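[1] Below is the sequence, then the predicted model.
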Amino acid sequence: MICRQTEDGHKELLFIQRARRKGDPWSGDMAFPGGRLQPEDASARAAAERETLEETGIDLSRHGRYQARLSDLITRHHSRWRPMVVTPYVFEWRGPKAVSPNHEVERGVWVPLDYLAASENQSQLPWRTPLGTLNMPCCCYQNACIWGLSYSMLQELLVMVSENRCEPGP
């Protein structure tokens, strides 16, 4: 998760909109940059930094400042039943606003934290499962929904920011 402060003092959070690909159940969804730990990664945080650079062109080692590690989330890969642990990290971004998406990313979107925190911007996304439809909490922005794991991470970050335990910006 990458936070930045705008010139007028507002805070924004970077989301990526995933590229649309046939067979990908999260195709086109809003998410945070991320991916799998590789053997060459020294840590999960190093993997997050590498994946961010690969997906967005944002070099956290040059212009980022580590802020916090959020709670691990347990999920599964959409094509496997084996559990998978997602470890979110928060960085403050002090570099250029431009994002250079790779083939996995349709676009990068800086979303104001005030917008994400506002109750009037919270909604529900109907998600069909073999057992019926679930109404998943979400926040929609520019015709895309932030939901699922990304929404869970966002909620934890918003609590941390409101309690001044993570303060993006100078």
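    Perfect, I can see it now.

[2] okay, CA-based contacts and neighbour counts for the rest of this
    Fine.

[3] what's the burial count for the nearest residue to P137 once chain neighbours are set aside?
    Using Cα to Cα, 6 or more residues apart in numbering and skipping the chain neighbours, the partner closest in space to P137 is Q124 (4.5 Å). Using other Cα atoms under 10 Å, Q124 is surrounded by 14 other residues.

[4] ok, structure two:
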Amino acid sequence: MTDIHPVPSWLTGIEEQAAGRMPTFPVGEGRRSAVLMLFGPRDGGGEDIVLTQRADTLRQHAGQVSFPGGGVDPQDASPQETALREAHEEIGLDRAGVRVLGTLPSLPLSVTGFHVTPVVAWWESPSPVHAAEAEVARVERVPIADLMDPANRFTAIAPARRFAAPAFEVDGLYIWGFTAIVLDALLTLTGHTLPWDESDERVVPERYRRR
């Protein structure tokens, strides 16, 4: 019988916790999309989150780290359905072991025009995942402890776009932009941050700024 891992207390009621406390921006008429923020248990204690690295051959966001997800299809009944369907397509996720906990406020992506709804979920019965389609180069379960480590945190800047925001670099994954902003906000909301040097500003490498 497969073990069922209970939802950690810090993720309980996450939608209610986030109400009025997460970044919000006006959402216009761009195409809707959803991403899956899938947290899971680690052997020996603690939690991790599933992140993917996009293929370098893509026209948009090539090589960037992201949550599994994509555009809403007509048959999708909700952002939760979109996020779970896309995660199955991209990383082979078995949704039977996933418990959806809620959604965060939608945010616009200025580069693509998408409006993205983060869907928070708990992997109560983890199963193998892998890069299931050509646009995904890598799938990793990144420990929350590594994201909290001040040595892995800095401020990413893209001067031409007047962009400056929290970023992470963990196990060769350069996490910036939308993904890092949402991760930072959720970790801060749930008390999973340590003091880090926000004055450590690093220009985003050109390979990650390609549109």
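    Looks like it arrived, so ask away. Treat the numbers as computed from the prediction; the structure is a model and nothing was measured.

[5] Trace the residue nearest to P137 of structure 1 over to structure 2, please.
    By TM-score structural alignment, Q124 of structure 1 lines up with T155 in structure 2.

[6] Where does the residue nearest to P137 of structure 1 fall, secondary structure wise?
    strand 122-129 (DSSP states H and E).

[7] quick one, what contacts the residue nearest to the spatial centre of structure 1?
    The residue lying closest to the centre of structure 1 (Cα atoms, centre = their mean) is F32, at 2.2 Å. By Cα atoms under 8 Å, 6 or more residues apart in numbering, the contact set of F32 of structure 1 is M1, L14, F15, I16, S150.

[8] and with 7 Å instead?
    M1, F15, I16, S150 (Cα atoms under 7 Å, 6 or more residues apart in numbering).

[9] Relative to T52 of structure 1, which of these is nearest.
    M1 (9.2 Å; Cα to Cα).

[10] quick one: the residue nearest to P137 of structure 1 and C139 of structure 1, what's the gap?
    8 Å (Cα to Cα, to the nearest Å).

[11] With adjacent residues omitted, what lies nearest to I16 of structure 1?
    G108 (4.4 Å).

[12] Please read the previous query as pertaining to Y66 of structure 1.
    According to Cα to Cα, 6+ apart, the nearest residue to Y66 of structure 1 is F91 (4.5 Å).

[13] follow-up on the earlier one: so what does the residue nearest to the centre of structure 1 match up with in structure 2?
    In structure 2, F32 of structure 1 lands on F67 (TM-score structural alignment).

[14] where do the helices sit along structure 2?
    Per DSSP state H, structure 2 carries helices over the ranges 14-18, 79-91, 144-148, 177-189, 206-209.

[15] Output those helices in JSON lines; the columns should cover distance to H115 of structure 2 and mean neighbour count.
    Shown next, in JSON lines, are the helices of structure 2 (distance: least, Cα to Cα, whole Å; neighbours: other Cα atoms under 10 Å):
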{"stretch": "helix 14-18", "distance to H115 of structure 2": "18", "mean neighbour count": "16"}
{"stretch": "helix 79-91", "distance to H115 of structure 2": "11", "mean neighbour count": "23"}
{"stretch": "helix 144-148", "distance to H115 of structure 2": "25", "mean neighbour count": "18"}
{"stretch": "helix 177-189", "distance to H115 of structure 2": "11", "mean neighbour count": "19"}
{"stretch": "helix 206-209", "distance to H115 of structure 2": "19", "mean neighbour count": "13"}
